[in-house]
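Novice: No sequence on hand, only this structure:
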């Protein structure tokens, strides 16, 4: 009797090796998703409506002279830490669910596939919401600006300062 290569490969595997492979795949997906969000979900916008006229005085965004320096500012958008927490929770809850409810290897693999899809959907939604959020920022006057704040997905860092002051 000859043993094929596939038979030799499966004979030496641990019981439940397929589940370990599924869990490893889930962890890789989670790490890659978190890294993609951390690396690519950044946006910023800054500006300084107004300026300085020919005589050295300040002008506002409409070009009218003013005694005070125009307000300048910047908005920086990044992923909310709750997104990373949600990815970690998906992984931990899936592993807990596998331990408590999976009766077969197929059940466990189905649970890991579902978790990978949930991580993928969360990542895509975070990117889309973040992109829409930074694209809808409209700043014409830093004393009166509006922005869409999609709480669970992105967070903003807003700083304002008078013109001519760095920071």
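Specialist: Okay, I see it. All of these numbers come straight from a predicted model, not from anything done at the bench.
Novice: going forward, measure contacts and count neighbours with C-alpha atoms only.
Specialist: Will do.
Novice: And the top helix by length along the chain, what does it pack against?
Specialist: Identified as the longest helix of the chain according to DSSP state H is helix 105-135. Secondary-structure packing of helix 105-135 (3 or more CA pairs under 8 Å, 6 or more residues apart in numbering; DSSP states H and E): helix 17-40, strand 71-79, helix 81-101, strand 154-162.
Novice: buried stuff in that helix?
Specialist: 105, 108-109, 111-113, 115-116, 118-120, 122-123, 126-127, 129-131, 133-134 (16 or more other CA atoms under 10 Å).
Novice: Quick check: next helix or strand after it?
Specialist: Once helix 105-135 ends, the next helix or strand along the chain (criterion: DSSP states H and E) is strand 138-141.
Novice: Alongside the first one, take a look at this:
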């Protein structure tokens, strides 16, 4: 007498495959946040002049003597909190859309895959925009300058000081 084992093809919990997909989406968002926090960084520091060779005055960025003390400055790029908020909106918005509009599991899985792709694209665009923003920074005069902000992907922290302070 031989017995054939019966296969149980139903999951232990109805909808568990969808829960796995949502967990995967959350993991992608957390990894994207960590990648952004680690790699969306950069600094630029310079002085727009210096001290004269005799120590009795200052020179400007062009090397001409001046009585005005030159300024130095630094710009630091970091991820914007808006980037993390956008990643959270993608996750929460996808879960909400699944609850409201998904007719079946296949439709829900397509929504999850699209959200994962949106997270990847958003992270890559943020990295590219941030790196381009910090690499193109060039400040000749720290007393008056303007920068293009990489918002909502990154933010600049700008600090200036007189040349004799550091």
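Specialist: Received, thanks. Owing to the predicted nature of the structure, the values given are computational and were not obtained by experimental measurement.
Novice: TM-score, when you put one on top of the other?
Specialist: Here the superposed chains carry a TM-score of 0.90, computed using TM-score structural alignment, normalised by the length of structure 2; 163 aligned residues with a CA RMSD of 1.6 Å.
Novice: Let me know which of the helices and strands packed on helix 105-135 of structure 1 is tucked in deepest.
Specialist: strand 71-79 (a mean of 20; mean count of other CA atoms under 10 Å).
Novice: now for that one, which elements pack on it?
Specialist: Short answer (3+ CA pairs under 8 Å, 6+ apart): strand 71-79 of structure 1 packs on helix 17-40, strand 42-47, helix 105-135, strand 154-162.
Novice: Which one of these lies nearest to residue 90 of structure 1?
Specialist: helix 105-135 (6.4 Å; CA to CA).
Novice: Look up the average distance of the closest one to its aligned counterpart in structure 2.
Specialist: Aligned to structure 2 and superposed, helix 105-135 of structure 1 gives a mean residue distance of 0.8 Å (mean CA distance after the TM-score superposition for structure 1).
Novice: Off-centre distance for that helix?
Specialist: 11 Å (CA atoms, centre = their mean, to the nearest Å).
Novice: quick one: it to strand 71-79, angle?
Specialist: Interaxial angle of helix 105-135 of structure 1 relative to strand 71-79 (axes from the mean of the first three to the mean of the last three CA atoms, to 10 degrees): 170 degrees.
Novice: which part of structure 2 lines up with helix 105-135 of structure 1?
Specialist: Alignment note (TM-score structural alignment): helix 105-135 of structure 1 is matched to residues 105-135 of structure 2.
Novice: Any figure for the gap between residue 99 of structure 2 and residue 25 of structure 2?
Specialist: For residue 99 of structure 2, the distance to residue 25 of structure 2 (CA to CA, to the nearest Å) stands at 15 Å.
Novice: Same check on residue 140 of structure 2?
Specialist: Applying CA to CA to residue 140 of structure 2 and residue 25 of structure 2 gives a distance of 45 Å.
Novice: How about residue 78 of structure 2?
Specialist: Distance from residue 78 of structure 2 to residue 25 of structure 2, by CA to CA: 24 Å.
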